[in-house]
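Visitor: one predicted model, sequence on top.
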Amino acid sequence: MKVVVIIPSRYQSSRFMGKPLADVLGKPMIQHVYERVLQSKTAALAAVATDDRRIFEAVEKFGGRAILTSPDHPIDEVVQPLLEDWTVDFSTLVYRIRRDEEVSDPNAVKVVFDRDHFALYFSRSTIPFVRDRGKKADYWKHHGIYAYRKSFLVAFTRLPQGMLEQLEALEQLRALEHGYRIKVVETAFDSIEVDTPGDLERVKALLAGRKP
């Protein structure tokens, strides 16, 4: 089985314009992502898919593989067939939240799942909600890394958006709304979502060996 990793990269971000080209210790952030992917033992090939010429040229400059797409192409069309589990169509990673501030942070997407580790719901809100004082809950953060079967991804791109996806702005909810199951796999590694300049500073500190 040949695993191909496609890294979607957009310049036009409402929260952090030009994020992929932000300098992180002398390299654009997209280069750090690309190099981490190539360190994977399962990835046979990696490529950056972007609709922006600046990102395309930056990737080629550091020797990476880049694909220039149309600005009208939805991210749904980017195929990332990391087919590690043949019993499910769609899987993703979750991380147990350890910092209290992330529980209420809408940029940290939370997920609840059943005993078989299939997702029940994803939300920017705090889930589960603890009604009674004195009770504690485990909170899980969703990492935006997916593995799909190609057949599922083709079907997924044809599904209409549902109300939940539109309200939460979370595309994985489209799968749940249409009856698909999403397998969640716990990882011991946290990640920093770079959505603001403040997040970028945390990444710089982490890569420099300082506490973010």
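Guide: Now that the structure is in, tell me what you want to look at. Numbers count the residues shown, from 1 in each chain.
Visitor: C-alpha from now on. contacts and neighbour counts both.
Guide: Noted.
Visitor: residue 202 - that's part of a helix, no?
Guide: Yes: checked against DSSP: H, G, I helix; E, B strand; the rest coil, residue 202 lies within a helix.
Visitor: tell me how far it lies from residue 193.
Guide: When distances are taken as CA to CA, to the nearest Å, residue 202 and residue 193 turn out to be 10 Å apart.
Visitor: which of those two has more residues huddled nearby?
Guide: Under the criterion of other CA atoms under 10 Å, the comparison of residue 202 against residue 193 puts residue 202 first, with 17 against 14.
Visitor: would you map the helices across this protein?
Guide: Counting by DSSP state H, the chain has helices at residues 29-38, 53-61, 100-103, 150-156, 163-168, 172-177, 197-207.
Visitor: picking that back up, shared neighbours, residue 202 and residue 193?
Guide: Here residue 202 and residue 193 share no contacting residue, scored by CA atoms under 8 Å, 6 or more residues apart in numbering.
Visitor: tell me who's in contact with residue 119.
Guide: Contacts of residue 119 (CA under 8 Å, 6+ apart): 111-113, 181-184.
Visitor: so who does the residue nearest the centre of the chain touch?
Guide: When the chain is reduced to its mean C-alpha position, the closest residue under CA atoms, centre = their mean turns out to be residue 144, at 1.8 Å. Remark: with contacts taken as CA under 8 Å, 6+ apart, residue 144 is in contact with 92-93.
Visitor: the structure to be compared is supplied as follows:
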Amino acid sequence: MKIISMIPARYSASRFPGKLMQDLGGKSVIRRTYEATVNTNLFDDVYVVTDSQVIFDEITSHGGKAIMSIKEHECGSDRIAEAIEFMDIDIVVNVQGDEPFTEVSALRKLIDVFKYDDKKEVDLASLMVKITDWDEITNPNTVKVIVDNNNFALYFSRSPIPYPRDETVQAVYHKHKGVYAFRKEALLDFYKLPMMTLEASEKIECIRYLEYGKKIKMVETDVQGVEIDTPEDLERAKKLWK
């Protein structure tokens, strides 16, 4: 089974433009993420896939592997799908370019989902982490996920799910971490299928898989990590790096 990692990387970001090229301990955020992913030794290959010449040059000038996107893409999955369409691979893991603190054990758990999926029932796997802070639960920037008894995703939302109508019920909330492992075929299906209403409404790309009947296995982790979405996040990451 050939397993690679792809790191989708846009230069422009609505909340923090150019964040991937910001300095983190003497190297750019995207270079830190790339090197951390390579150093996990979990992948046959690691690439940054980008629409930015600046990011492409940043990776390749330091000996890394990068691919320039040919088309414009609205989401990271589409960007990766274009890049891997003609590659001879089985599994591709999407590592977020703005999360430089790569957590090896969590990535290994994602890959293991496919290693032990003898019936090939799983189309993709992703991470979730338990959250208890109500501000985070109600924050629309935090994507929540609910699962069935076998940890297959039922739905993703920016709203609090489940809704706590009965406050005596001890509801459990999980945040979706945007790290995915895909079967190649499932990702190419995603690329070719049009966006439907639920995905368009929530602006959560993995909803497209559910709308078309794909199975998403969620893997619980206790590692929150640091996602760099704002200048404040970057300062927090710098302190953690030290």
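Guide: Thanks, I have the structure now. Fair warning: this is a prediction, and the values are worked out from it, not measured in the lab.
Visitor: roughly how far apart are residue 43 of the first structure and residue 124 of the first structure?
Guide: The spacing between residue 43 of the first structure and residue 124 of the first structure, counted by CA to CA, is 30 Å.
Visitor: the more surrounded of those two?
Guide: Between residue 43 of the first structure and residue 124, counted using other CA under 10 Å, residue 124 has the larger neighbour count: 18 against 14.
Visitor: trace that one over to the second structure, please.
Guide: Under the alignment defined by TM-score structural alignment, residue 124 of the first structure corresponds to residue 158 in the second structure.
Visitor: what sits against that match?
Guide: If a contact means CA under 8 Å, 6+ apart, then residue 158 of the second structure has 138-144, 202 as its contacts.
Visitor: if I look at the spatially most distant residue from the centre of the second structure, how far off is residue 158 of the second structure?
Guide: In the second structure, the residue that sits farthest from the middle, by CA atoms, centre = their mean, is residue 168; the gap is 33.6 Å. Residue 168 of the second structure sits at a distance of 23 Å from residue 158 of the second structure (criterion: CA to CA).
Visitor: what do we get in the first structure for residue 240 of the second structure?
Guide: In the first structure, residue 240 of the second structure lines up with residue 206, judged by TM-score structural alignment.
Visitor: number of nearby residues for its match?
Guide: Neighbourhood size, residue 206 of the first structure [other CA under 10 Å]: 13.
Visitor: ok, now how distant is residue 109 of the first structure from residue 170 of the first structure?
Guide: Relative to residue 170 of the first structure, residue 109 of the first structure is positioned 9 Å away (criterion: CA to CA).
Visitor: of those two, who's got more company?
Guide: Remark: of residue 109 of the first structure and residue 170, residue 109 carries more neighbours, 23 against 14, as counted by other CA under 10 Å.
Visitor: ok, the more buried one - contacts?
Guide: 122-125, 141-142.
Visitor: go on, residue 185 of the first structure?
Guide: Shown in contact with residue 185 of the first structure (CA under 8 Å, 6+ apart): 91-94, 117.
Visitor: where do the strands sit along the first structure?
Guide: Along the first structure, the stretches classed as strands by DSSP state E are 3-9, 23-24, 27-28, 43-50, 66-68, 90-96, 110-113, 119-123, 140-148, 183-186.
Visitor: CSV for these, including distance to residue 156 of the first structure?
Guide: Below are the strands of the first structure laid out as CSV (distance: least, CA to CA, whole Å):
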stretch, distance to residue 156 of the first structure
strand 3-9, 17
strand 23-24, 34
strand 27-28, 32
strand 43-50, 19
strand 66-68, 22
strand 90-96, 10
strand 110-113, 20
strand 119-123, 17
strand 140-148, 10
strand 183-186, 16
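Visitor: out of those, which gets nearest to residue 35 of the first structure?
Guide: Set against residue 35 of the first structure and scored by CA to CA, the strands of the first structure come closest in strand 43-50, at 9.3 Å.
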